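**Q** Here is the input, now give the coordinates:
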Amino acid sequence: MAVVPSSDVYQFILRRCMSMSEILQTIGENQVKHFPTGEEVQLKSFWADNDVVIYFLRRYGCPVCRWLAKNISRLQPIFDSNNVKLVGMSPQTQGSDEFLKSKLFSGELYIDEKKKCYKDLEYQQYSFFGALMALKDKDTQFLSQKAKEEGISGDIRGDWYQMGGLLVIRKGGEVLLNFKQQKGSDHVENPEILKALGIDAALEEASDKPAECDAAACSM
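**A** I've put the predicted structure just below:
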């Protein structure tokens, strides 16, 4: 007798058979809430008129997530000059008020309360043992220390188990980068984000510097 898989198992098998473009079409239909207005929008609106970088946080109260949010926000001037939208997403509301007030993140904030995007993108979750071991992970401790040195704190509220990731999407819906965390300290370095967008970081830095001249030229 044939065994009919449960709905969750069926969806898992279906996602495994889907291409990234098909997954993008699926998550594009997902509704998320803007914070703090509560306005619901479809995810596909993020890449309708511009390139977009979507940072999927583990939770708003996570100090490492807050440091990573601040770090990616250093790219905001480059994003602005290249028509790139920056979005931060969390699967929960806990810590959202403090996160907003901290002004660590320069992009727009949204909440995926049903974790629909997190599930569709197959973001992992820590086991109970894995979450405990993460506290002793040297990479996590390193980023936690960097956050502390910059005056960034956090709290223990919310889901400790959920992993996040980062999506870079071209205007119109082409996935340029699909990054998934294996542990809480995993992240994409800023130069790699710019590389995925096809932005020359060295050229951007040079354009931000004032013109220099030698003594002879300046005396003219």
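**Q** use CA for all of it now, contacts and neighbours both
**A** Noted.
**Q** The protein: helices as residue ranges?
**A** Along the chain, counting by DSSP state H, helices occupy 7-16, 20-28, 63-73, 76-81, 96-102, 116-120, 128-134, 138-149, 190-197, 201-208, 215-218.
**Q** One more, so I can put them side by side:
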Amino acid sequence: MNTFSIDQEVIKSMLTNEGSSLWDLTFEQPVLLVFLRHFGCTFCREALSDIAKIKPRIEASGIQVIFVHMTDNKIADRYFQRYQLAGAVHISDPECEYYAQFGLVKGNFTQLFGLQSWIRGFQSGIIEGNGLSYKQIGDGFQMPGVFVLQEGKIKDAFVHRLSHDRPDYESLITNCCEIN
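**A** Next up is the predicted model:
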């Protein structure tokens, strides 16, 4: 279990595309909060594909998935639709303020463009079919991360060391939350 804390005022200020406060939602049920890289990134699209495959199991366990992205809601909705995540709950953060508040940093050259990233990019983009794109929709240097929140507190987290890290979302939520 990782130890993270965040100012509750930050969580209260985070509003979803539906107008709900993230703070309030964490008291209704645990939340898997997924901070994405920019939508032009192969690894962002890989994350969307991975989550789409397991979202029914996550939600069946009583956990809500909420995405944070760096574009406007209309563009985000198109990407969610493309990855069978239509109706996804999400938070727009084009200035990456919430990313920073959650301790997610800008990546350095090795984290973003190292040999491992090129190899994984080929695997994800070509072999797994997530596509390669040079279109940047958001801050191309912003690193992603995943947090599990319950009752306004971070219960666990996965902070990417490298842009191509692939979280095990199901392991992240297992045994970290009390479901009523």
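**Q** that older thread, can you say which of the helices of the first structure is nearest to Lys183 of the first structure?
**A** helix 128-134 (7.5 Å; Cα to Cα).
**Q** Can you give the distance from the closest one to the centre of its chain?
**A** 22 Å (Cα atoms, centre = their mean, to the nearest Å).
**Q** Counting neighbours, which bits of it end up buried?
**A** Of the residues in helix 128-134 of the first structure, Ala131, Ala134 count as buried by neighbour count, 16 or more other Cα atoms under 10 Å.
**Q** could I get the helices of the first structure as CSV with distance to Arg170 of the first structure?
**A** Listed next are the helices of the first structure as CSV, based on distance: least, Cα to Cα, whole Å:
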stretch, distance to Arg170 of the first structure
helix 7-16, 22
helix 20-28, 12
helix 63-73, 18
helix 76-81, 13
helix 96-102, 27
helix 116-120, 18
helix 128-134, 33
helix 138-149, 29
helix 190-197, 8
helix 201-208, 18
helix 215-218, 43
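**Q** can you tell me which of these comes nearest to Asn178 of the first structure?
**A** Using Cα to Cα, the helices of the first structure put helix 20-28 closest to Asn178 of the first structure, at 8.8 Å.
**Q** Tell me which residues are up against that closest one.
**A** For helix 20-28 of the first structure, the surrounding residues in contact (Cα atoms under 8 Å, 6 or more residues apart in numbering) are Arg15, Gln42, Leu43, Lys44, Ser45, Lys116, Cys117, Asp120, Leu121, Gly173, Glu174, Val175.
**Q** Show me what Asn71 of the first structure aligns to in the second structure.
**A** Superposed on the second structure with TM-score structural alignment, Asn71 of the first structure falls opposite Asp50.
**Q** Out of the helices of the first structure, which one sits most buried?
**A** Stretch with highest mean neighbour count among the helices of the first structure: helix 63-73 (a mean of 21; mean count of other Cα atoms under 10 Å).
**Q** Distance of the spatially most central residue of the second structure relative to Ile119 of the second structure?
**A** Geometric centre of the second structure, nearest residue: Val34, 2.1 Å, by Cα atoms, centre = their mean. According to Cα to Cα, to the nearest Å, Val34 of the second structure and Ile119 of the second structure sit 24 Å apart.
**Q** for Glu151 of the second structure, same thing?
**A** Glu151 of the second structure is 39 Å from Ile119 of the second structure, by Cα to Cα.
**Q** Equivalent analysis for Arg37 of the second structure, please.
**A** From Arg37 of the second structure to Ile119 of the second structure the distance is 18 Å (Cα to Cα).
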